[in-house]
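J.: Sequence first, then the predicted structure:
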Amino acid sequence: MTTKKTSGRGQRDLTVKVKTARGRKLSSTLWLQRQLNDPYVRRAQTEGYRGRAAYKILELDDRYRFLVPGARIVDLGAAPGGWSQVAVKRANTLGEKAGKRQGSILGVDLQEIEPLAGAEFHVLDFMADDADEQVKQWLGGEADVVMSDMAASSSGHKQTDHLRIIALCEAAAYFAFDVLAPGGTFVAKVLAGGAEGDLQKLLKQRFTKVANVKPPASRKDSSEKFVVATGFRGRDTEED
């Protein structure tokens, strides 16, 4: 691994270049190089977040203000816990903000997650038949926010990956319909690619506002974007 110096005295270009080691694929080398040079990765390490994804939900919440003190939040596919870390502070789940309501956050994933003060984590398949009732039992009622940064495993085929993540997002949306309180918010990652029309139609039927946004923390070369649906109309909403 090398760093490239500049001509300025005492200054150095922060770009880190990684040499491809024997037995390591070029794609792995490029990923490592990108990670080492990613300012959000460095910020996450400095500020104690579990991953750069924390800044995506921070930026989305700065704009749409759904992680408010007192909110009851469900984090789907929560591992490693970066989104939950943000929610703990903003929803005041530790009761550190005097005079503000104390919220709660419940994270679920197929794998165990390292404990986090102010959050409750469970190993659960959110697509299981009784998952919605189990989550509401753990949460103590309906949720104000359901958020998901989940992505299906990459197949290497762009269109296939797009269809997979849209299907996963639709499953998360139907789960949200079952656990959200009226007026609630649904936030989820999608991939731009032309197959998300049905998802958008579905969300517009169930929420008063649906926005699609690419936060600054989302890499420019990525096709990911986030849907933020606010003002849940309730479970009695009739589909067209």
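T.: Structure's in. What do you need?
J.: From now on I want contacts and neighbour counts done on CA atoms only, so please keep to that.
T.: Will do.
J.: and residue 225, how many residues sit next to it?
T.: For residue 225, the neighbour count with other Cα atoms under 10 Å is 18.
J.: now residue 49, nearest residue through space, not along the chain?
T.: What sits nearest to residue 49 in space, not counting adjacent residues and going by Cα to Cα, 6 or more residues apart in numbering, is residue 82, at 5.9 Å.
J.: you'd agree that neighbour is up against residue 48?
T.: No - at 9.5 Å, residue 82 does not count as touching residue 48 under the criterion of Cα atoms under 8 Å.
J.: ok, longest strand in this protein?
T.: Longest strand in the chain by number of residues (criterion: DSSP state E): strand 180-191.
J.: From the chain's centroid, how far away is whichever helix or strand comes after that one?
T.: Sequence-wise, the next helix or strand downstream of strand 180-191 (DSSP states H and E) is helix 197-206. Averaging C-alpha positions (Cα atoms, centre = their mean, to the nearest Å) puts helix 197-206 20 Å from its chain's average.
J.: and helix 197-206, what does it pack onto?
T.: Counting contacts by 3 or more Cα pairs under 8 Å, 6 or more residues apart in numbering; DSSP states H and E, helix 197-206 packs against helix 158-179, strand 207-213, strand 224-232.
J.: any idea which of these is most buried?
T.: Across these, the average number of neighbours (mean count of other Cα atoms under 10 Å) peaks for strand 224-232, which reaches a mean of 21.
J.: this is the comparison structure:
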Amino acid sequence: MKSSKSKKVNRAWLHDHLTDPYVKLAQKEGYRARAAYKLKEIDETLKLVKPGQVVVDLGAAPGAWSQYLRRKLGTTGTIIALDLLDFEPVDGVTFLQGDFREDEVTASLEAELAGRPVDLVVSDMAPNLSGIPASDAARISHLVELAVEFATRHLRPEGALVCKVFHGSGYSQLVALFKQHFRVVKPIKPKASRDRSAETFVVGMGLKARRSE
């Protein structure tokens, strides 16, 4: 049986969810999740999404970010989405199912790109959390590091990476990692991110020139 405490937590979450203006807006505008408005605010602040771009959406399920990207790009550009979980197809979006941490999955994503440079990488990836802070911080950092590594290999020189991170252990090191690779780095906490959530987003724009070995 669930404890009275967990029932209270569930009731509080349900109340917040049902009264959340972004949940209502997502239902009204046909987005699969309120998360669409996080990317929308980041994009409107920094003007990242432009017609004709090649965009990679990591951690794409349930598909709200891909929906936003496709609406913003219209009939132009290419969107390749990847997630461990399946999701209902989004018109005009190529979806690959797999674990981004596995080399063969990354290879299939690269094969889909077929050598095309990428304009924008967006990552809403988050690991399953254990509740053990040190372990969770390491899992989060690993996913961000993989996204940065992928972006530095495939982005155009003026391209951008948007990554979900969490305040806490390892946060400052991840911002430093972005600064190591990008000319402009901006942390953003969109209004659609719940106040009590530790999540924020780090945006890197314009790759720094690689030093020759």
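T.: Everything's here; your move. Everything numeric here is computed off the predicted structure, so don't read it as measured data.
J.: what's the TM-score here?
T.: The pair, once superposed, lands on a TM-score of 0.89 when counted by TM-score structural alignment, normalised by the length of structure 2; 211 aligned residues with a Cα RMSD of 2.4 Å.
J.: where along structure 1 do the helices fall?
T.: Shown for structure 1, the helices assigned by DSSP state H span residues 26-37, 39-47, 54-64, 82-90, 131-139, 158-179, 197-206.
J.: so which of those helices gets nearest residue 190 of structure 1?
T.: helix 158-179 (6.1 Å; Cα to Cα).
J.: Could you check the angle that closest one makes with helix 197-206?
T.: Orientation of helix 158-179 of structure 1 against helix 197-206 (axes from the mean of the first three to the mean of the last three Cα atoms, to 10 degrees) gives an angle of 20 degrees.
J.: now helix 158-179 of structure 1, how far from the centre of its chain.
T.: That offset, for helix 158-179 of structure 1, works out to 13 Å (Cα atoms, centre = their mean).
J.: Dump the helices of structure 1 into a markdown table; add distance to residue 113 of structure 1 as well.
T.: Output for the helices of structure 1, formatted as a markdown table (distance: least, Cα to Cα, whole Å):
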| stretch | distance to residue 113 of structure 1 |
| --- | --- |
| helix 26-37 | 22 |
| helix 39-47 | 18 |
| helix 54-64 | 15 |
| helix 82-90 | 11 |
| helix 131-139 | 16 |
| helix 158-179 | 19 |
| helix 197-206 | 29 |
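J.: from the ones you listed, which stretch is densest packed?
T.: Among the helices of structure 1, ranked by average contacts under mean count of other Cα under 10 Å, first place goes to helix 82-90 (a mean of 23).
J.: Report the aligned residue range of structure 2 for that one.
T.: Under TM-score structural alignment, the match for helix 82-90 of structure 1 in structure 2 covers residues 64-72.
J.: average offset between that stretch and structure 1?
T.: In the superposition with structure 1, the average deviation recorded for stretch 64-72 of structure 2 is 0.7 Å (mean Cα distance after the TM-score superposition for structure 1).
J.: What of stretch 152-165 of structure 2?
T.: Counting by mean Cα distance after the TM-score superposition for structure 1, stretch 152-165 of structure 2 comes out at 1.3 Å.
J.: in structure 1, what residues pair with that stretch?
T.: Under TM-score structural alignment, the match for stretch 152-165 of structure 2 is residues 177-190.
J.: got the buried residues for that stretch?
T.: Residues 177-182, 184-190 are the ones in stretch 177-190 of structure 1 that count as buried (16 or more other Cα atoms under 10 Å).
J.: Name all residues that make contact with the alignment partner in structure 2 of residue 68 of structure 1.
T.: Residue 68 of structure 1 maps onto residue 50 in structure 2, with residues paired by TM-score structural alignment. Residues near residue 50 of structure 2 by Cα atoms under 8 Å, 6 or more residues apart in numbering: 72, 73.
J.: Next one: residue 50 of structure 2 relative to residue 14 of structure 2, how far apart?
T.: 36 Å (Cα to Cα, to the nearest Å).
J.: Next: residue 77 of structure 2.
T.: For residue 77 of structure 2 relative to residue 14 of structure 2 (Cα to Cα), the value is 38 Å.
J.: What distance do you get for the spatially most central residue of structure 1 to residue 24 of structure 1?
T.: In structure 1, the residue lying closest to the centroid (Cα atoms, centre = their mean) is residue 149, at 2.8 Å. Distance, residue 149 of structure 1 to residue 24 of structure 1, by Cα to Cα: 28 Å.
J.: Could you find the closest non-adjacent residue to residue 32 of structure 2?
T.: Of all residues not flanking residue 32 of structure 2 in the chain, residue 64 sits nearest, at 5.1 Å (Cα to Cα, 6+ apart).
J.: whoops, residue 210 of structure 1 was the one
T.: residue 229 is the one closest to residue 210 of structure 1 (Cα to Cα, 6+ apart), at 4.3 Å.
J.: And residue 205 of structure 1, by the same measure?
T.: Nearest residue to residue 205 of structure 1, sequence neighbours excluded (Cα to Cα, 6+ apart): residue 239, at 6.5 Å.
J.: burial count for the one you found?
T.: When neighbours are defined as other Cα under 10 Å, residue 239 of structure 1 has 9 of them.
J.: before we move on, what about residue 116 of structure 2?
T.: Around residue 116 of structure 2 there are 13 residues (other Cα under 10 Å).
J.: Next: residue 47 of structure 2.
T.: Using other Cα under 10 Å, residue 47 of structure 2 has 10 other residues around it.
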